[in-house]
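Student: Got a sequence here, can you model it:
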Amino acid sequence: MDVRRALVNCSRGEASRANLAPWVAAGDLPAGDVVGWRDPKAPERGYLVVTAEGRDPVGVALRAPSGGGVRGAAMCDLCRTTRGPGDVTLFAAARAGAAGRRGDTVGVYACSDLDCARATLARPSASLRPDPGRTPEERLAALAERAGAFVATVLATAP
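Tutor: Reported below is the predicted structural model:
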């Protein structure tokens, strides 16, 4: 799979300059997965790729503020994991198409490292509390659904 081709809200040039995490560049993403990573060469950039059963993967380029994450404990909108100070960040994604070229964006509070799948499967601790009352499989399915809805918002025509 070519992750760069999956990025829907940036130019071909921006996508070609995207620094892929080594584990993303090395293999195919199974259906139903949500994969995210921060660009090690440009920490304000991040990427989120969602694969759905029977569909091509769709990815979005994200921007984070240079100041860091939320100062207090906060919940990730994607995996619904409550995390400690600085571990959740407000990311902005340009809308796809003409709306994005005009500067329209949508935002999401997400795990600062964008590794929501790992957070979803983690054991609860003082600084990491996954969505309670659900099995890990249920949490992963809900993560895929919410991440897919966010990507759909990026693709939607702005009102």
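
Student: hey, let's count contacts and neighbours off CA atoms from now on
Tutor: Will do.

Student: and residue 16, which of the three is it?
Tutor: Recorded secondary structure, residue 16: helix (DSSP: H, G, I helix; E, B strand; the rest coil).

Student: I should have written residue 37 there, sorry.
Tutor: Secondary structure for residue 37, judged by three-state DSSP, is strand.

Student: mind listing what it touches?
Tutor: Applying C-alpha atoms under 8 Å, 6 or more residues apart in numbering, we find residue 37 in contact with 21, 46, 47, 48, 113, 114, 115.

Student: So the second one is in contact with residue 35, correct?
Tutor: The one in question is residue 46. No - counting by C-alpha atoms under 8 Å, residue 46 does not reach residue 35; the two are 10.8 Å apart.

Student: shared neighbours of the two, anything?
Tutor: residue 114.

Student: Before we compare anything, build this one as well:
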Amino acid sequence: MHALSPSALRSSFVNVSLRERSSIVIPADLDATTWDRLDYFGWRDAKTPLLGFVVAEIDGSPVGLQLRQTEQPTRTRPQCSWCSDVTLPNDVVFFSARRAGKAGRAGNTVGTLVCARFECSRNARRLDPPAYLGHDAAAARDRRVEALRTHVDTFFRDIRDGA
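Tutor: Coordinates of the predicted model:
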């Protein structure tokens, strides 16, 4: 992912109103972000703990989505739909996202299970121990990163372009 300025992050959101967009709190530590190790950029605002914000590059341009975490806890420990991590270093929660445009204004949403702190890029890049003799751990990691990118791309396109 390419480095983004606070104004580029804020203007990338497609499923919020102008008032909601202007109230998004951008993280203060953007300079410390290792953008080249991210498949998407996500954060939570402590003042609005049920909201999550994610930005990914879709067709070469940043697209941002506001997600809302459900208040109802899950009964089991689910698996992240984006990174498919099975070691679950952090909680996975259910988020819903309002669709962009007219469909979103009509209340149309899409839900997904995602790592609560948006750690998918780190999870996918972890080099696991060999599963068996001759196992190519680096190739397995590369497949996980590609799968993460595909899952994120599909979700973002569904929100942005879906009806």
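
Student: follow-up on the earlier one: residue 46 and residue 35 of the first structure - which one has more neighbours?
Tutor: The neighbour comparison of residue 46 of the first structure against residue 35 (other C-alpha atoms under 10 Å) goes to residue 46, with 25 against 20.

Student: Could you find the closest non-adjacent residue to that one?
Tutor: residue 38 (4.2 Å; C-alpha to C-alpha, 6 or more residues apart in numbering).

Student: Report the central residue of the second structure.
Tutor: residue 54 (4.8 Å; C-alpha atoms, centre = their mean).

Student: if I line the two up, what does it land on in the first structure?
Tutor: In the first structure, residue 54 of the second structure lines up with residue 48, judged by TM-score structural alignment.

Student: residues contacting that match?
Tutor: 34, 35, 36, 37, 59, 60, 61, 62, 114.

Student: Just the buried residues of the lengthiest helix in the second structure, please?
Tutor: Using DSSP state H, we find that the single longest helix of the second structure is helix 137-161. Neighbour counts over helix 137-161 of the second structure (16 or more other C-alpha atoms under 10 Å) mark 137, 140-141, 144-145, 147-149, 152-153, 155-156, 159-160 as buried.

Student: Then stretch 110-125 of the second structure?
Tutor: Buried residues in stretch 110-125 of the second structure (16+ other C-alpha under 10 Å): 111-116, 118-121, 123-125.

Student: Of those residues, which is the nearest to residue 87 of the second structure?
Tutor: Using C-alpha to C-alpha, residue 123 comes nearest to residue 87 of the second structure of these, at 8.8 Å.

Student: sorry, back to before: what about the second structure, which of the contacts of residue 37 of the first structure hold up?
Tutor: By both residues aligned by TM-score structural alignment, their matches' C-alpha atoms under 8 Å, those still in contact after alignment to the second structure are 21, 46, 47, 48, 113, 114.

Student: Switch those residues over to a markdown table; also include distance to residue 10 of the first structure and secondary structure.
Tutor: Putting those into a markdown table (distance: C-alpha to C-alpha, whole Å; DSSP: H, G, I helix; E, B strand; the rest coil) gives the following:
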| residue | distance to residue 10 of the first structure | secondary structure |
| --- | --- | --- |
| 21 | 18 | coil |
| 46 | 12 | strand |
| 47 | 11 | strand |
| 48 | 13 | strand |
| 113 | 21 | coil |
| 114 | 18 | coil |
